[in-house]
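Engineer: pasting the sequence and the predicted coordinates here, then a few questions.
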Amino acid sequence: MIRFPNFRPSVPAPGADGERVHLGDLLKGAVETLPDVLKVQRGLWNLATARPTSVGSIGLRLQALAEAQPHATALKFDDRRWTYAEFNAWANRVAGACRQAGVQRGQVVAILMSNRPETLATIAGVIKRGAIAAMLNHQQRGEVLAHSLRLSKPAMIVAGEECAEAIASLAGSGVLDTVPAKAWDGASPPPGWHDWAAAADREASANPPETATIRLKEPCFHIFTSGTTGLPKASVMTHYRWMKGMAGLGQMTLRLSAGDTLYCPLPLYHNNALTVCWGAVLADGAALALSRKFSASRFWDEIRACEATAFCYIGELCRYLLNQPPTPRDHKHPVRLMVGNGLRPEIWDAFQHRFGIARIAEFYGASESNLAFVNGFNLSKTAGFCPLPYAIVDFDHDAEAPLRGPDGRLRRVASGGVGLLISEITERAPFDGYTDTRANEAKLLRDVFKPGDCWFNTGDLVRDQGWRHIQFVDRVGDTFRWKGENVATTEVEAALNRIDGVEQAVVYGVEVPGCDGRAGMAALSWTPSRFDATGVAAQLRAALPAYAVPLFIRLRREQEVTATFKFRKVDLKREGFDPARIDEPLYVLDGNRYRKLTPAVHDTLIKGGLRL
């Protein structure tokens, strides 16, 4: 029976007087973790004692749970359930099928499947074999998908029948001809593909011996970047980084119990699903409830159906939920905890209070990064704390590079300042990088504070909140300079999202002939039929500095996003504000109001006839 908590959470300690973290808030948060002190200690111990050369792996962790709690629920999907013993045996049969297909330890198996139990079992079996699961984005088509396959150079590909269209889009690329083995999960395998489910069914359910010999430093996944600014890159995830995430996020921060269920609406090719969700579940033997895909309208019904006590979020997912019409059932769910990244400060409190979430474990991390920040003390509007070596340094927005002083060294920002986040590369915090070694060097900074040191460039601007806490501000490419001032797109988006009628705001910089820097432009998902050109301008002028008020506005029915809810800005930037290329309503700021940007107005602007 589901018991719904009848409470409205007290407001967590704010991350700042505005933005700052205070010692009193941290102490209060630390006291609240005391009931789970043994879990925290276990996580600390695992973090402190893990060595890249030690024997250990995700598969070995799954195997240990199957032995310790064989009848506990490991996976939920729709109305089906698998125990740890059942799921581990399934993974073992998949590992056997990999062996029969000729897959060797250290080789790559590309997986092109949507969210379903067979996908997770395939992943588990591949890594129990000692191979690497390359998690292809099943939304990709044609050359982008072919590019991802070429990056991983797989010895085998496993494709689900639901991805037939994606496979068909590879025709003519020749990329499948380079893959020795091809497996089809579904009915009627195409010519040259073997039946994956039948192959696994023929194998034994016993634990494969190779699982017990895998070392933490060995790769387990290839995770592909979203490709919002170009073709995807394949970052390498090792068992070592995954296990550190399990200890830090799972055992120290989320502190789930065997009776908990964590609901995952995110695609398994994303690290928030594969590492954060699955890692937190395997940390304490909880259950993973896997959704086919995120749906704002079905989200809470699915939460109730699977009796989830926690869920994972990313990007704009929370805003989509907040934009749904309020209902009396908004508090009727068993969730006490949510974990993820990208919950914007401007909607943090509204989301937490409307849906009655007691604890928000926001974190900062990236697939290719060698560090993570975690909000383990239930503070508000912060990405949390990191014990590893990092620095926040001055950034040159014009050159889009960190700013070096006269001595050639980088300079740390003052407490409370905004700068580029970089992390030191050490034996305990290695940079596993990408499969494309040329992409690796572009992410490294050398001779940063002393000769010979090496740091990873995250490409993210963050705010130093004090006490080793940060707040995400913007991606480097999303911050632009106008009228000699740096404009953070997130600040402008926050102001726009507070305006009635704006469902989603995407802000970016566009080039204007004859002007230095980039002018601000906003693409708005707008609900009313009539755009309040005067009212929007007035509200923006009241909320933002004059240089940050967008000069151009584009109205659209809906925004284009990646499968992980990141806005696609590449096309928006390329199309700019030219009405000849855009069939959506355009506006330009003219004094105290926005006016229609017609071809004639555009021509006048290009010729310098409008004062910007």
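Structural biologist: Now that the structure is in, tell me what you want to look at.
Engineer: when you work out contacts or count neighbours from here on, use the C-alpha atoms and nothing else.
Structural biologist: Noted.
Engineer: those helices in the stretch 451-600 of the chain, which residues are they?
Structural biologist: For the stretch 451-600 of the chain, the helices defined by DSSP state H, counting those that start in this stretch cover 489-497, 533-543, 570-575, 599-606.
Engineer: what does the first one contact?
Structural biologist: In this structure, residues lying in contact with helix 489-497 by C-alpha atoms under 8 Å, 6 or more residues apart in numbering are 344, 346, 473-474, 478-480, 502-508, 540, 543-544, 548-550.
Engineer: equivalent analysis for the longest one, please.
Structural biologist: By C-alpha under 8 Å, 6+ apart, the residues outside helix 533-543 that reach it are 495, 496, 499, 549, 589, 592, 593, 594, 595.
Engineer: please identify the buried residues of that helix?
Structural biologist: Residues 533, 536, 537, 540, 541, 543 are the ones in helix 533-543 that count as buried (16 or more other C-alpha atoms under 10 Å).
Engineer: between those, which sits nearest residue 334?
Structural biologist: Nearest to residue 334 out of the buried residues of helix 533-543 is residue 543 (C-alpha to C-alpha; 37.3 Å).
Engineer: distance of that closest one from residue 438?
Structural biologist: Using C-alpha to C-alpha, to the nearest Å, residue 543 is found at 43 Å from residue 438.
Engineer: residue 281 against residue 256, yeah?
Structural biologist: Yes - taking C-alpha atoms under 8 Å as the definition, residue 281 is a contact partner of residue 256 at 7.3 Å.
Engineer: find residues that contact each of the two.
Structural biologist: Common contact partners of residue 281 and residue 256 (C-alpha under 8 Å, 6+ apart): residue 250.
Engineer: so which of the helices of the stretch 451-600 of the chain is nearest residue 143?
Structural biologist: When the helices of the stretch 451-600 of the chain are compared by C-alpha to C-alpha, helix 570-575 sits nearest residue 143, at 17.2 Å.
Engineer: this is the other structure I want to compare:
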Amino acid sequence: MVDLSAITGPVERLVATAQNGLEVLRYGGLETGAVPSPFQIVESVPMYRLRRYFPPDARPGAKPAGPPVLMVHPMMMSADMWDVTRDEGAVGILHAAGIDPWVIDFGSPDQIEGGMQRTLADHVVALNEAIDTVKSVTDRDVHLAGYSQGGMFAYQTAAYRRSKDLASIVAFGAPVDTLAALPMNLPAGLAVGAADFMADHVFSRIDVPGWLARTGFQMLDPIKTAQSRLDFLRQLHDREALLPREQQRRFLASDGWIAWSGPAIAELLKQFIAHNRMMSGGFSIHGDLVTLSDIDCPVLAVVGEVDDIGQPASVRGIKRASPQADVYEYLIRSGHFGLVVGSKAATQTWPTVAAWVRWLAGDGEMPDGVVPMALQPEESHESGVPLALRIAHGAGAAAEMTFSVARAAGSAVVAANKSARALVVETARTLPRLARLGQINDHTRMSLGRIMTEQAQATPRGEFLLFDGRVHTYEAVDRRVNNVVRGLIDVGVRQGAHVGVLMETRPSALVAIAALSRLGAVAVLMPPDADLTEAARLGAVSDVIADPVHLDAAKKLPLRVLVLGGGEARDLDLAADDDVVDMEKIDPDVVALPGWYRPDPGFAKDLAYVAFATVNGELVARQITNFRWALSAFGTASAANLSTGDTVYCLTPLHHQSGLLVSLGGAVVGGTRIALSRGLRPDRFSHELRQYGVTVVSYTWAMLRDVIDDPAFALHGNHPVRLFIGSGMPTGLWRRVEEEFAPAHVVEFFATTDGQAVLANVASAKIGSEGRPLPGGGQIALAAYDPDDDLILEDDRGFVALAGTNEVGVLLAHPRGPVDPTASVKRGVFAPADLWVSTEYLFRRDEAGDYWLVDNRGSVIRTERGPVYSAAVNDTVGRIGAVDVAVTYRVTVDDHDLAVSALLLRPGGTVPTADLNEALTGLPVGAAPDVVHVVPDLKLSATYRPLLGPLRAAGLPKPSRNAWYLDPDTGTYRRLTAAARAELAGAASDE
């Protein structure tokens, strides 16, 4: 008997396959009969529509809606992702659990007028408005839930509104530390470079259509994509088997993908991949600077154990980025899309989210599997999703293993070449700067104004100036500079004029300095706390630019005052002041440029600035040429390896040389952002680091002690700082700063006033060292020195002898550019008729070639035991663990000099006598001080440099348990007693 089933079975299967296949070809999929969940459009604007699913019954006695959850989709996916299947979709499950589900729908931008010009900031602002609407309608705090990039939007919006009206954030596979673990384990260095290039040169010109977004998503996991398609074809005959997953398949295969605007992609790549600003802070939302550290509502991060897009290491960055928030995680063994759609999402993710919402409302226990997120190390050792989990997760284990093994081999090569790659990147940035610096001669056109013009032309929309929580682009700042130039021309300021700048550190001060540079005038930087009449005389000032804050002080000078800036609070009454001009009332568009005007006319040799310093209580003018400015600016950018991803925090005022030469100069040359501070405010320091995304902090002397000693100072979680740059930091404070801000380092600079000698401790490996000569700077040499007779030594041919290793010598500089007329010029130094400048600073050079400041030639304390070199003593004593700052000074008693060292300790610190003896036994050069004592405080100058005058005036320290003298018999330190003090003072003791 013939078995008909053996014949009809394959035929029926073939027919079913053909019928189902034809339906898929004609309609894109199988008809499931499913209907979407009901929803109401609560708000509809061009940017979004706000859906409320299962709107509550408004009739009396109806059950009230539960806690609202507002769900956010990523830009490339349709908002329908939350309702792919009614019974197993997010909105249906949440509604059944008593939750009030809301969805923001950004729509398809290619179908909306102006949609393809949307930016990331537009989405954040839209979500911010939607939260206000949900809060207004429900009168309850909102739970914000976002998937993938939607989760990033949720974090960014929460930070933007400082968690106002938010009950919690739930993020599904949302990357935060985007460089911790990239999709397909791409090396971070490669990703940063590629993201920068794509943002600037690709997505600034094109958009991504929906089909391309779908293809890109599928290519991130090609094995799984191919496997899913094969499974569908193999089951095409079995309609009943396919129907439960058909809606999900159709969503991923076609329906779920929408276009992506180029500007939004460029901003994503620039801010959150190339610059990783969700971790560092300082990302811009329509000009406002935002940081995730402002989030203080509870956070639940749903982590996919085998998610290769929102990788666990990247998702867990939220713990470090938001130190004020209580952060929890829920780990699910799923890939990226499976976190929110599919069987595991229906049985694990969404019930857990519902339980989380109820728990926060006080209506239940914490859900199973939700645990506090552990603080991850800043540099994660996770290299992506582990191979074992991939094998367990995927059906194509063999193929996945092959792919992962190849990738692991590639990672090994990447790790082996990490330093080489970093060196290549650093060299690529540094060499052009050093080459340009080396090409500068007296007649090279070089100025601050010129470099700012170049940056504005290269990256007009690049972020440049940060102040009071706002960001200004290069284009905007450059336009403002040009307008001020026109105003200066209108009031008669010409090239070469000396114009005083008496202003707070704010954008208008930077603009004024840059405008004078562009005009070719000389900016005389007048310190507000100095004798302004004397400053005006020394600077040969003809006019003064002042802000409203300093207007009254400026009006006391016998000069014309030009008022600039002042912000919204500006209210001037200048009707009766003939010598006061309100620059803001000049319309730059009606100012005709004269024939003599050429923008940025300054040569390197030209005087560009006059700054001031106080020496022995007297105000001294320091002349700064364009070459001197360029040397510091290019040198800083090179030594600190500044890039477009950096933000320099300018703590010093712009009228100080450090602010002008290091902070502003380095930032402009490096193309980085510069954040201006209104002054050192320890109570705001930590917040501004994160708000601005500060990566480089400038300082002078002991400035940072006020920060880390402030009782309110605390660093929780992540901080973005990688470098501190400046000069004069005491060794003890240096060590503390690196401890507090690890893994950040200090790059210490040393530069003479005229800039002929510049050193930098780029490696930062030797605390206290001034490092080595800056490439591109002038040539230096260390002349042999006799401290007893204060003479530079000569060899048997009559030329200057060179100091040996670890010998004290006078630092000489072979000048480049104009020589200061007050400088100590030497000729015939190492060859007939050569010319060198003596810096008058004493240094030693160690075996490795690093330079260590020993003293100033005129400050050596010559005692009966030999010369005491102040800087050498200060560096050595500063290495005692409890010491923050050490200063050594001369006290003259009965016509003989004593060397005294004062120690300022860290809070709660003490100095054992044994530690003091051990430290000073290892003094590298010179004699030890006669007396060492602890002081409760040190008076500092306006630039945070310790003042020696008050210490000298106090004479010998009084006997105490925190004062020691050097016993000449034993060569060790002992407690300073009254008898010992009297003996030191030259008076015989009666005891």
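Structural biologist: Yes, it's here. Because the structure is a prediction, the values reported are computed rather than measured.
Engineer: one step back: buried ones among the contacts of helix 489-497 of the first structure?
Structural biologist: By 16+ other C-alpha under 10 Å, the contacts of helix 489-497 of the first structure give 344, 473-474, 478-480, 502-508, 540, 543, 548-550 as buried.
Engineer: which strand runs longest in the first structure?
Structural biologist: The residue-count maximum for a strand in the first structure (DSSP state E) belongs to strand 454-466.
Engineer: from the chain's centroid, how far away is it?
Structural biologist: Mean-position distance between strand 454-466 of the first structure and its chain equals 17 Å (C-alpha atoms, centre = their mean, to the nearest Å).
Engineer: so which residues of the stretch 1-150 of the second structure form helices?
Structural biologist: Using DSSP H, counting those that start in this stretch, the helices of the stretch 1-150 of the second structure run over 5-27, 90-96, 120-138, 149-160.
Engineer: deepest-packed of those, please.
Structural biologist: Stretch with highest mean neighbour count among those: helix 149-160 (a mean of 26; mean count of other C-alpha atoms under 10 Å).
Engineer: what about the buried ones among the contacts of helix 489-497 of the first structure, which are in strands?
Structural biologist: 473, 474, 479, 480, 502, 503, 504, 505, 506, 507, 508.
Engineer: need the counterpart of the first one in the second structure.
Structural biologist: So the one you mean is residue 473 of the first structure. Residue pairing (TM-score structural alignment): residue 473 of the first structure is matched to residue 854 of the second structure.
Engineer: state the distance from its match to residue 874 of the second structure.
Structural biologist: 9 Å.
Engineer: show me what residue 222 of the first structure lines up with in the second structure.
Structural biologist: Matched by TM-score structural alignment, residue 222 of the first structure corresponds to residue 610 in the second structure.
Engineer: its match: what secondary structure?
Structural biologist: Using DSSP: H, G, I helix; E, B strand; the rest coil, the structure places residue 610 of the second structure in strand.
Engineer: how many other residues sit next to it?
Structural biologist: The criterion is other C-alpha atoms under 10 Å. On that basis, residue 610 of the second structure has 25 neighbouring residues.
Engineer: next one: residue 214 of the first structure
Structural biologist: A count of nearby residues for residue 214 of the first structure, using other C-alpha under 10 Å, gives 26.
Engineer: looks like it contacts residue 56 (just checking).
Structural biologist: Yes - using C-alpha under 8 Å, residue 214 of the first structure makes contact with residue 56 at a distance of 6.0 Å.
Engineer: possible to save the contacts of helix 533-543 of the first structure as CSV with distance to residue 61 of the first structure?
Structural biologist: Conversion of the contacts of helix 533-543 of the first structure to CSV gives the following (distance: C-alpha to C-alpha, whole Å):
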residue, distance to residue 61 of the first structure
495, 45
496, 46
499, 48
549, 52
589, 58
592, 62
593, 60
594, 58
595, 61
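Engineer: quick check, nearest of the residues you listed to residue 184 of the first structure?
Structural biologist: Nearest member of the contacts of helix 533-543 of the first structure to residue 184 of the first structure, counting by C-alpha to C-alpha, is residue 496, at 46.5 Å.
Engineer: what number of residues lie near that closest one?
Structural biologist: Look at residue 496 of the first structure: counted by other C-alpha under 10 Å, it has 26 neighbours.
Engineer: residue 136 of the first structure versus that one, what's the distance?
Structural biologist: Using C-alpha to C-alpha, residue 496 of the first structure is found at 35 Å from residue 136 of the first structure.
Engineer: with residue 78 of the first structure instead?
Structural biologist: Here the distance between residue 78 of the first structure and residue 136 of the first structure works out to 23 Å (C-alpha to C-alpha).
Engineer: in the first structure, which residues correspond to stretch 215-223 of the second structure?
Structural biologist: By TM-score structural alignment, stretch 215-223 of the second structure lines up with nothing in the first structure.
Engineer: hang on, the earlier thing: which of the contacts of helix 533-543 of the first structure has the largest number of neighbours?
Structural biologist: Comparing the contacts of helix 533-543 of the first structure by number of neighbours (other C-alpha under 10 Å), residue 496 comes first, having 26 neighbours.
Engineer: the second structure: matching residues for the longest helix along the first structure?
Structural biologist: In the first structure, taking DSSP state H as the definition, the longest helix is helix 84-100. Aligned by TM-score structural alignment, helix 84-100 of the first structure corresponds to residues 474-490 of the second structure.
Engineer: which of the residues in that stretch are buried?
Structural biologist: Of the residues in stretch 474-490 of the second structure, those buried (16+ other C-alpha under 10 Å) are 474-478, 480-490.
Engineer: what about that stretch, how far off from the first structure?
Structural biologist: For stretch 474-490 of the second structure, the mean distance to aligned residues of the first structure following superposition is 1.5 Å (mean C-alpha distance after the TM-score superposition for the first structure).
Engineer: ok, residue 444 of the second structure to residue 610 of the second structure distance?
Structural biologist: Distance, residue 444 of the second structure to residue 610 of the second structure, by C-alpha to C-alpha: 20 Å.
Engineer: ditto for residue 53 of the second structure
Structural biologist: Note on residue 53 of the second structure: its distance to residue 610 of the second structure, by C-alpha to C-alpha, is 67 Å.
Engineer: and if you look at residue 640 of the second structure?
Structural biologist: Counting by C-alpha to C-alpha, the gap from residue 640 of the second structure to residue 610 of the second structure is 26 Å.
Engineer: check residue 645 of the second structure too.
Structural biologist: Going from residue 645 of the second structure to residue 610 of the second structure by C-alpha to C-alpha gives 31 Å.
Engineer: hmm, back to that, who are the packing partners of the helix or strand just after the longest helix of the first structure?
Structural biologist: Going down the chain from helix 84-100 of the first structure, the next helix or strand is strand 108-112, by DSSP states H and E. Helices and strands touching strand 108-112 of the first structure, by 3 or more C-alpha pairs under 8 Å, 6 or more residues apart in numbering; DSSP states H and E, are helix 117-128, strand 132-135, helix 142-152, strand 156-160.
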